[in-house]
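A.B. asks: okay, here's the prediction I keep looking at, along with the sequence it came from:
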Amino acid sequence: MGPTAGLASDVVVIGAGPVGQTAALLCSQWGLRVRVLEAQTHRDRTGSRAICQQREVLDTWDAIGAGVLIDRGITWSRARTYYRDKEIFSVELKDRGSALLPPFVNIAQSEVEETLLGLIERSPLVDVEYGAKVTRLQSENDKALLEVDTPAGARRIESRFVIACCGLHSEELRAQIGVDFPGQSFDDLFLICDIKADLREQRGERRFHFDPNWNPGRQVLIHEQPDSIWRVDWQVPEDFDLAREEATGGLHRRIREIAGCQPYELVWRSVYRFQGRVASRFRHGSIFLAGDFAHVFAPFGARGLNSGVHDVENLVWKLAMVARGLADSRLLDSYEVERRAAALENLEVTSATMRFLVPQTEADRRRRTLLLEGAAHGSRAAISAVDSGRLYEPYWYVDSPLTTPAPGRTFGGRPSRGEPVDPVPGTVLPDLPLFASSGERRRPQRLRQLVHHTFTVLSDEPSFVQALEHLPVEVMDLNRLDPKRSLRRALDLGDRPVHLVVRPDGHLAAMIEGNPSGVPVALQRALGNASA
């Protein structure tokens, strides 16, 4: 073992996938020095992999300089579900505000990684090391210790914090820090292909097919990507063999059922089995688990990469507050409280989807057929029970110790599919357009662009700012930002004076109506002060 490297970084990120890259860029924006360790010797540029990027994740990427992904991706806001040859329902994704960002864009994970890597390469606070495999991980005396194998030899690294984004297949590292990874593996096989073709009639929406005549008894999911590339997911039989399918022309026939007579190019293909697992803990001392290292879900609903990005957005501002001496380590305990609850919600949703998509008993199969038949005949009860994948939404931290409850505002639980969540503390601040003067020109901005660098108080009566001078907060005049009162309507605020405490990750820490005296207390609570 070589010599120990000193504390050359505030944060070590293990894994240079999109979650690790996002973590590194968020850290650099908060002024934290970051070292990214990636076991692979080069980036994997093949295949679409995670393609559906949700609105609030796009907001996060826009805040770190990757807004080009919004323009580059394929925008969609409608999800259609079919049974055989009949559309049985369509979901329009709604928003409480007047969001300028689309509900989802489709763009290949490899392109996301390329964009984020370009930003990392321009950051003086981030170093990326490929071919650096972490073989030992432990937390000791308020710092993390790592042993790393590299082509130049083995060495030890110390860091104040570690964000472990090292993926699903890192069992040994989880075991070293005493973290279990319980859950379920699904035996059912899915074939995934990227196909370049001109399929104009399917643009701008997600299409899910139950039991189409071209994949009888199973399902197919179709998504558009940039450059006329289409992502198609087929459920296939248990004895499916991709090599045999290609050799016999079966794959060509499958694609022809989708592309018709249009010419096509097969860009990428793979076969997957899916898992649903959540780590027993998300924190071990100075080590924090994120992304697929902390949780893995079946992909129907786009809850993998999106939730991983929200893991690190939740975590990094807390690390920064502690590193700057603005909060103590109690704030870091809230990462596991908030993000493990989010992961369990995602696991519950995706597990229910998989039980519907791949029923394991004859009784469950009969029930699914009855529901699909009922939905095809217009039964509302059957339509509401058909599960083709509930699409990702940001989690609601209503039970977090950082959230100040609002009198008279009761959280109604998971909303109906496509509907926005109840406007209560713990949910995400709705977005809306702003117009800021720039010389003689006026350019559109978004409200949430203003809140990512510190705590923000949006207030009808901002004159109380002197009471907050010792806290990391910026106070903004809500009336000047929102003269049309769009946010007030979106949050059902009525006409009373209001003071909204917004966390750096865009979640509402408090909604205080009337007297602003509760704002300092709510801010202390949001910083992890248990006495608040």
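C.D. replies: Cool, got the structure.

A.B. asks: CA atoms for contacts and neighbours, from now on please.
C.D. replies: Noted.

A.B. asks: using the three-state scheme, assign the residue nearest in space to the middle of the chain.
C.D. replies: The centre of the chain sits closest to Asn306, judged by C-alpha atoms, centre = their mean, with a distance of 1.8 Å. Secondary structure for Asn306, judged by DSSP: H, G, I helix; E, B strand; the rest coil, is helix.

A.B. asks: residues in contact with it?
C.D. replies: By C-alpha atoms under 8 Å, 6 or more residues apart in numbering, Asn306 lies in contact with 53-54, 57, 392.

A.B. asks: tell me the one among those nearest to Phe455.
C.D. replies: Val57 (18.9 Å; C-alpha to C-alpha).

A.B. asks: any idea how far the strand or helix carrying the closest one is from the chain center?
C.D. replies: Using DSSP states H and E, Val57 falls within helix 55-63. Relative to the centre of its chain, helix 55-63 is centred 10 Å away, using C-alpha atoms, centre = their mean, to the nearest Å.

A.B. asks: below is structure B, check it against A:
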Amino acid sequence: MTGPAHSGSDPVIIAGAGPIGLTLALALARHQVPSIVLDEGTGVAPESSRSTVLRTDTVGFLQRIGYTRVTADGRSWTAWRTLRRHRELHSVELQHDDVLHLAQHRLLRGLRDAVSATGLVELLPESALLELEQEPGEEAVNVHTQRTWLRGSFLVGCDGPRSTVRKRLSLRFPGRAAADHYALATIRADLPFPGEALLHRDQPRHGGAPAAREVVARPLPDGVWRLDWRLPPRAPGFSPDQLIEQLRATLASWNGGKVPGYELISSADYVVQQRLATKFQVGRAFLAGDAAHLLGSLGMQNLDEGLRDVDNLAWKLGLVWQGCAPERLLTTYQAERRNAVIARLRAVDQAMPLLQPSTALLEARRSLLSGSLRRNAPLLSDGSLGTGRLGGAPAYPTTPGRGRSALTPTLSPTSPGVLVPDLPVITADGTQDRLRARLGRGFLVVLVAPGTGVWASEHWLGAGLMPQLTEATEALPLPAELLVTEEYPGAAAHTVLLIRPDGHLVAAVEGHRPEDLFDLADQARSAAAELPVPRSATGLGSRERLTAGQS
């Protein structure tokens, strides 16, 4: 079912034309929602030393909203290794596209190309937001830019750490101003571990190079590497000469004491902050990405979390804008996403003393403890690889969330709120696809039906549960699509899954009762305080169930 759009609905206004703002515009376009993106710059994405690491779920999200070149623009890693001096403590073999590393200017250019391919996004260069107005009871937000006044149905601040939207909403941004300190160099070189990412702690020093506690090397396309040296938080950054000395010492330690040929492309010094806005929503205005939170210690990627903000918010704005859900659904964005970031920051606070002792003396003492660093080495990879509590996709176990979001890989794939795995599926017209490729437009109803892959679709599309489930899906109070899969981890045959547009599971029920499916969908779109545990469909006889070989 699709609801009518509000008569005369205004576009969503997005402040900020960085990766988060452009991604939100594309995600809204997938829901047929128009947007205006305010770009305080000229629309050019110049080359820079900044790069970003994306995980499988965020890469898939970018691909399905239209950035089809993301994997071509980035570099996949084959492995992640953690070393202390010359000993390997931990190693993780990676599959293709488990982790993707790309330069931020390439990401911006790819997103801009995707935006230009849709007629639902208007980019306004040199149009920084100056003021905003929200009138009580009005279904609009008025925005004053450098050029004109604009009227939008909603406003989303994707305008970075110094967010004007956040300031105009009078929201505080507390946290730590210097959680970590790094020196960065981007080089072109042939290193002896091609395709691998490496964290090297307590590197052997050569000559008079300045002390750095650890260095991380991450490959980029075209033989380029990004090297980040962690420095004491209050220490001065490297001078140009010290950077070259440290770079040469690092390269020599990986090359038998000899410095290989290299080209220094760029360098920078940066401080990682940990901050969290006191609210993500005020009325019809929202914050996302760096405007809402900053985190980046222990290898975590704030852009990944910003993309998850967008994925969570876009479908909710889409349903409300299209008239398919009440506005109270939008309150779940803050409940879910802010709790997820809180859980992430709490995990960092717990891990930091184990992984990054605050003094050299404490670090020396810890290194004497038998197996201490080796035992904790997997934690060092979690943030960088997008795994565990430091990097894995969050679960929203109460939809909408009351309480803390789960950040643990131990939840069952059938637990409400988890991000569903990517599996082969078959559409109602017999087309084969991937589950996550179908996300982003509406809810998904997925039937687990073993044997469907070996039988022609005409033999089972009209058999067993399919007619009843097709009718129930069409009757749902929101846009939905019916899919079938051979198997789903932890789910028995004939299980029916209801999945949100961002890929998080609403519920898994045994068999099928139309009233259960309708109630679950209605509560998911209506922001009910708690989703009930649906009844098992034990009343269905075996002849009513879809099994392999039925026709």
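C.D. replies: Alright, I've got the coordinates. Fair warning: this is a prediction, and the values are worked out from it, not measured in the lab.

A.B. asks: related to what we said a few turns ago, any idea what the residue nearest to the centre of structure 1 aligns with in structure 2?
C.D. replies: Asn306 of structure 1 maps onto Asp304 in structure 2 when the alignment is built from TM-score structural alignment.

A.B. asks: which one in structure 1 is furthest away from the centre?
C.D. replies: Thr248 (39.2 Å).

A.B. asks: I'd say Gly442 of structure 2 and Leu478 touch.
C.D. replies: Yes: counting by C-alpha atoms under 8 Å, Gly442 of structure 2 does reach Leu478; the two are 7.4 Å apart.

A.B. asks: quick one, what contacts Leu191 of structure 2?
C.D. replies: Counted by C-alpha under 8 Å, 6+ apart, Leu191 of structure 2 has contacts 254-255.

A.B. asks: now Arg156 of structure 1: which helix or strand?
C.D. replies: Counting by DSSP H and E, Arg156 of structure 1 is part of strand 153-159.

A.B. asks: which helices and strands does that strand pack with?
C.D. replies: strand 4-5, strand 143-150 (3 or more C-alpha pairs under 8 Å, 6 or more residues apart in numbering; DSSP states H and E).

A.B. asks: how about the strands in the stretch 151-300 of structure 2?
C.D. replies: With DSSP state E, counting those that start in this stretch as the criterion, the stretch 151-300 of structure 2 has strands at 154-157, 175-189, 196-201, 214-219, 224-231, 262-276, 281-282, 285-287, 293-294.

A.B. asks: can you tell which of these is closest to Ala325 of structure 2?
C.D. replies: Using C-alpha to C-alpha, those put strand 154-157 closest to Ala325 of structure 2, at 15.0 Å.

A.B. asks: and the closest one, how far out from the chain middle?
C.D. replies: Distance, centroid of strand 154-157 of structure 2 to centroid of chain: 19 Å (C-alpha atoms, centre = their mean).

A.B. asks: after superposing, tell me the mean distance of that strand to structure 1.
C.D. replies: Averaged over the aligned pairs, strand 154-157 of structure 2 sits 0.9 Å from structure 1 after superposition, using mean C-alpha distance after the TM-score superposition for structure 1.

A.B. asks: how many other residues sit next to the aligned partner of Gln219 of structure 1 in structure 2?
C.D. replies: Superposed on structure 2 with TM-score structural alignment, Gln219 of structure 1 falls opposite Glu214. Neighbour count of Glu214 of structure 2, defined by other C-alpha atoms under 10 Å: 19.

A.B. asks: just checking, Glu214 of structure 2 touches Leu199?
C.D. replies: Yes: with contact defined as C-alpha under 8 Å, Glu214 of structure 2 and Leu199 form a contacting pair (7.1 Å).

A.B. asks: which one in structure 2 is aligned with Pro359 of structure 1?
C.D. replies: So, by TM-score structural alignment, Pro359 of structure 1 is matched to Pro357.

A.B. asks: just give the nearest non-adjacent residue to that match, would you?
C.D. replies: Nearest non-adjacent residue to Pro357 of structure 2, counting by C-alpha to C-alpha, 6 or more residues apart in numbering: Glu363, 5.4 Å away.

A.B. asks: post-alignment, the helix or strand harbouring that neighbour versus structure 1, mean distance?
C.D. replies: According to DSSP H and E, Glu363 of structure 2 maps onto helix 360-368. Helix 360-368 of structure 2, aligned to structure 1 and superposed, deviates on average by 4.7 Å (mean C-alpha distance after the TM-score superposition for structure 1).
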